[in-house]
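In: generate coordinates for the sequence data below:
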Amino acid sequence: MKKIKNILLSALVIGSSGLHSYTNATEVQIQTVLGNINVALFDEATPETVDNFLLYVNSGTYANTVFHRSVPSFIVQSGGFAFNGTVPPDPIPTNPPVINEPEFSNVRGTIAMAKLGGDPNSATSQWFINLNDNSANLDVQNGGFTVFGQVIGDGMEVVDAIAALPIFSQGGVFSELPVRNFTQADANNGVAVGGDNLVIVTDIVIVNDVVDSNPDITPIENTRINPPSPPPTTGNDGGGSSGGSIPLFAVSSLFFAAVLRRFKVL
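Out: Down below sits the predicted model:
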């Protein structure tokens, strides 16, 4: 009977704590010419987005891609173009778009999917890392941008190093291209940006495929796109009762109390 009681009490705790376990995460490593960035992915809360991202990872599509966009105090972006010996880089092949999953907030250190303007469900391969708290903008813009992971360890040091690089325009989508070992004097003298100047992602690999491998990550929920429901209004019956249905916790408590009485373990 003691075993039954423990099982039921554990189930009660799970039932009252919500549907998602936000600590579950596969860990990947974004390997760049400036250092490695480890990222914990939110497998359970944003499953479609993570599956889509890992499809590119496992196929090797992200190898030799570049950080093609850097916006100071905002984001650095990659996942769309590969260096194949020429500048500007070439677009990578993409899979069908993935459904939007704006569960988490675009705060500093999170990784999110880029997408087309005016189409919430248009993300394919491109992703970006938030340099600052961009939640007021990106949590609601275009249906909210899907945050699907969080940089861990000292990864933001590498991200900040990329963000600190000078930015030069190469036209089109490369108008905010971060470059290294390249100066304004070089540009003035007609020196062309080459492969040695690009911030290349040599590969992205899975370093830990255990889903609960990062129990200490603390993602912040996106409450701007899905604000919490208002509290139930007070009824007019003079007794101060609330309208609406019985809370889940109350139902769970009544149910488990009844079961425990049935087994006489209270």
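In: okay, CA-based contacts and neighbour counts for the rest of this
Out: Noted.
In: wait, Ser78 sits on His68?
Out: Yes - contact criterion Cα atoms under 8 Å: Ser78 and His68 qualify, at 5.8 Å.
In: okay, these two: which has more neighbours?
Out: It is His68, of Ser78 and His68, that has more neighbours when counted by other Cα atoms under 10 Å, with 26 against 23.
In: tell me where the longest strand sits in this protein.
Out: Across the chain, the longest stretch assigned as strand under DSSP state E is strand 200-208.
In: which elements pack onto whatever helix or strand comes next after that one?
Out: Next helix or strand after strand 200-208 toward the C-terminus (DSSP states H and E): helix 248-262. If you count contacts as 3 or more Cα pairs under 8 Å, 6 or more residues apart in numbering; DSSP states H and E, helix 248-262 packs onto helix 2-16.
In: other SSEs contacting the very next helix or strand once past the helix it packs on?
Out: Sequence-wise, the next helix or strand downstream of helix 2-16 (DSSP H and E) is strand 27-32. Applying 3+ Cα pairs under 8 Å, 6+ apart, one finds that strand 27-32 contacts strand 35-41, strand 200-208.
In: out of these, which gets nearest to Phe256?
Out: Among these, the nearest to Phe256 by Cα to Cα is strand 35-41 (34.3 Å).
In: can you list contacts of that closest one?
Out: By Cα atoms under 8 Å, 6 or more residues apart in numbering, the list of residues contacting strand 35-41 from outside reads 24-31, 50, 148-156, 158-159, 214, 217.
In: that one vs strand 27-32, what angle?
Out: Orientation check (axes from the mean of the first three to the mean of the last three Cα atoms, to 10 degrees): strand 35-41 against strand 27-32 gives 150 degrees.
In: ok, how many other residues are close to the nearest residue to Glu44 once chain neighbours are set aside?
Out: Excluding the flanking residues, the one nearest Glu44 by Cα to Cα, 6 or more residues apart in numbering is Asn24, at 6.6 Å. As a burial measure, Asn24 scores 21 neighbours (other Cα under 10 Å).
In: relative to Thr46, how far out is Asn24?
Out: The gap separating Asn24 from Thr46 is 11 Å, by Cα to Cα, to the nearest Å.
In: repeat that for Ala63.
Out: Separation of Ala63 from Thr46 (Cα to Cα): 24 Å.
In: that older thread, list buried residues within the contacts of strand 35-41.
Out: The neighbour count (16 or more other Cα atoms under 10 Å) marks 24-31, 50, 148-152, 155-156, 158-159, 214, 217 as buried among the contacts of strand 35-41.
In: pull the contacting residues for the closest residue to Ser213 other than its chain neighbours.
Out: Nearest non-adjacent residue to Ser213, counting by Cα to Cα, 6+ apart: Ala25, 6.0 Å away. By Cα under 8 Å, 6+ apart, the contact list for Ala25 reads 40-44, 210-214.
In: most neighbours among the residues you listed, which one?
Out: Leu41 (31 neighbours).
In: to compare against the first, here's the next sequence to fold:
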Amino acid sequence: MHKYILLALVMCGMVCHHGAAQTVRFSTGVGEFDMVLNPTNDPNLQPLVDNLIAYVGLGRYHNVAINRAADGTAGDPSDDFVMQLGGFLAFPNAPELFAANPIAVRDLEAVTVDANGDGDVDFNTISNTRGTVSLALSAGNPNSGRSSFFVNLGNNQFLDGQGFVPFARIDNMDTVDRIMELQQVDVSADAGRPGDLTFIDVPLLDNGKIATITNVEVVESNDDFSFVGPIATALQIANRAITSEPSTLATMAALSSSAAIEPPLSSGMVDTITVSTDVYPVEAIGVSVVPEPSTAWLAVVGCLAWWRRRRS
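Out: Sure thing, here's the model as predicted:
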């Protein structure tokens, strides 16, 4: 029985999540910024869009730290580089404790943009100019992008040939610029890694706490938009639904609403915007993030009701 319910869930999500650009709103302690996904409606960008939507739908961007505000000269925005987030939960949100106990966002599968593995992206992309958004990568691997992403603060076209694919755009950068104006601290020594770019430009709010994403929501989309397809793809549940019997429907619900914590990996940008693969010797802290009820869970309930009507 559960197999058919799960299959119905996957199928109803997969037929309705593609389409025109969605807009995702990120709320912070100093304002909001809206991210337009796939602003050029390029079908090649859909895996990158689905990746971010899956993290949003699973609640994994709730209470993440803005861990890098790469600022050049203080007070001079002309040489700002990038703002990076999405790699770490802001627990605890005191900067020195955050660095000493970094908790990574629970990763989904990496996004493939180089199918033949030749080191080059398989399609033409827009450039990494101010306001565009790309995934952070492990050095030299275009197929390593996961949760961590960065906002270009200037015209960083030199990143274009390194596998960084812009998949979104922020038109109003006022809030991002306000974040860049915050005090920044170097807590890399507290992390036991002096000079690690992950922790040298951490922005702080006026109360001394780390700047954090407090809420994420889809504010504009097609009428047929659903979180379910991207989540199903990211969690690779389609094949499991066909080849194995899930133990309970609660398993799916847990996957759709949990942000369980695993031992972290660094998500810092090394040299440019890379993701370090060094494992931090940090014990996982028993913290979970409970997102608002998501469209994915509502779809579970809807599909269950449909199945019951069919049975009656």
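In: show me the helices in the stretch 201-312 of structure 2, by range?
Out: Counting by DSSP state H, counting those that start in this stretch, the stretch 201-312 of structure 2 has helices at residues 228-235, 237-243, 249-257, 295-311.
In: which elements pack onto the second one?
Out: Packed against helix 237-243 of structure 2, as judged by 3+ Cα pairs under 8 Å, 6+ apart, are the following elements: helix 2-14.
In: what's the angle from the helix it packs on to helix 249-257?
Out: Using the same axes, to 10 degrees, helix 2-14 of structure 2 lies at 30 degrees relative to helix 249-257.
In: list the buried residues for helix 2-14 of structure 2?
Out: Buried residues in helix 2-14 of structure 2 (16+ other Cα under 10 Å): 3, 5-10, 12-14.
In: could those residues be laid out in JSON lines, adding distance to Ala253 of structure 2?
Out: JSON lines is the format used below for the buried residues of helix 2-14 of structure 2 (distance: Cα to Cα, whole Å):
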{"residue": "Lys3", "distance to Ala253 of structure 2": "14"}
{"residue": "Ile5", "distance to Ala253 of structure 2": "12"}
{"residue": "Leu6", "distance to Ala253 of structure 2": "10"}
{"residue": "Leu7", "distance to Ala253 of structure 2": "14"}
{"residue": "Ala8", "distance to Ala253 of structure 2": "14"}
{"residue": "Leu9", "distance to Ala253 of structure 2": "11"}
{"residue": "Val10", "distance to Ala253 of structure 2": "13"}
{"residue": "Cys12", "distance to Ala253 of structure 2": "16"}
{"residue": "Gly13", "distance to Ala253 of structure 2": "15"}
{"residue": "Met14", "distance to Ala253 of structure 2": "17"}
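In: out of the residues you listed, which comes closest to Ser138 of structure 2?
Out: The closest of the buried residues of helix 2-14 of structure 2 to Ser138 of structure 2 turns out to be Met14 (Cα to Cα; 29.2 Å).
In: which residues touch the closest one?
Out: 228-230.
In: swap the cut-off to 10 Å and go again
Out: Met14 of structure 2 makes contact with 8, 226-233, 238, according to Cα atoms under 10 Å, 6 or more residues apart in numbering.
In: top of the residues you listed by neighbour count?
Out: Neighbour-wise, the contacts of Met14 of structure 2 (other Cα under 10 Å) top out at Val228, 31 neighbours.
In: where's the residue nearest to that one when sequence neighbours are not counted relative to Asp50 of structure 2, distance?
Out: Among residues not flanking Val228 of structure 2 along the chain, Gly13 sits closest, at 4.6 Å (Cα to Cα, 6+ apart). In this view, Gly13 of structure 2 and Asp50 of structure 2 are 12 Å apart by Cα to Cα.
In: mean offset of the longest strand of structure 1 relative to structure 2 (after superposition)
Out: Comparison of strand 200-208 of structure 1 with structure 2 after fitting gives an average deviation of 1.0 Å (mean Cα distance after the TM-score superposition for structure 1).
In: mind giving me the packing neighbours of that strand?
Out: Applying 3 or more Cα pairs under 10 Å, 6 or more residues apart in numbering; DSSP states H and E, one finds that strand 200-208 of structure 1 makes contact with strand 27-32, strand 35-41, helix 47-59, strand 65-66, strand 81-82.
In: what about these, which gets the closest to Trp127 of structure 1?
Out: With Cα to Cα as the yardstick, what comes closest out of those is helix 47-59 (9.0 Å).
In: with structure 2 superposed, average distance for that closest one?
Out: Mean for helix 47-59 of structure 1 is 0.4 Å (mean Cα distance after the TM-score superposition for structure 1).
In: that helix packs against which elements?
Out: Contacts defined by 3+ Cα pairs under 10 Å, 6+ apart place helix 47-59 of structure 1 against strand 27-32, strand 35-41, strand 110-113, strand 147-151, strand 200-208.
In: next, format those strands as a markdown table and append distance to Gly172 of structure 1.
Out: Listed next are these as a markdown table, based on distance: least, Cα to Cα, whole Å:
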| stretch | distance to Gly172 of structure 1 |
| --- | --- |
| strand 27-32 | 24 |
| strand 35-41 | 27 |
| strand 110-113 | 20 |
| strand 147-151 | 26 |
| strand 200-208 | 19 |
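In: which residue ranges form the strands in the stretch 51-200 of structure 1?
Out: 65-66, 69-71, 75-78, 81-82, 90-91, 110-113, 127-130, 147-151, 167-168, 177-178, 200-208 (DSSP state E, counting those that start in this stretch).
In: pick the most buried one from the ones you listed.
Out: The highest mean neighbour count among those, using mean count of other Cα atoms under 10 Å, belongs to strand 147-151: a mean of 29.
In: now the angle between strand 35-41 and that strand, please.
Out: Going by the same axes, to 10 degrees, strand 147-151 of structure 1 makes 130 degrees with strand 35-41.
In: so strand 147-151 of structure 1 matches what in structure 2?
Out: Counting by TM-score structural alignment, strand 147-151 of structure 1 lines up with residues 166-170 of structure 2.
In: name the residues that touch that stretch?
Out: Applying Cα under 10 Å, 6+ apart, the external contacts of stretch 166-170 of structure 2 come out as 21-25, 33-42, 44-49, 52, 125-135, 149-152, 159-160, 176.
In: how does it look with 8 Å?
Out: By Cα under 8 Å, 6+ apart, stretch 166-170 of structure 2 touches 33-39, 45, 48-49, 125-128, 131-135.
In: same question for stretch 129-138 of structure 1.
Out: Residues outside stretch 129-138 of structure 1 that contact it (Cα under 8 Å, 6+ apart): 73-77, 105-112, 144-145, 159-160, 222, 224.
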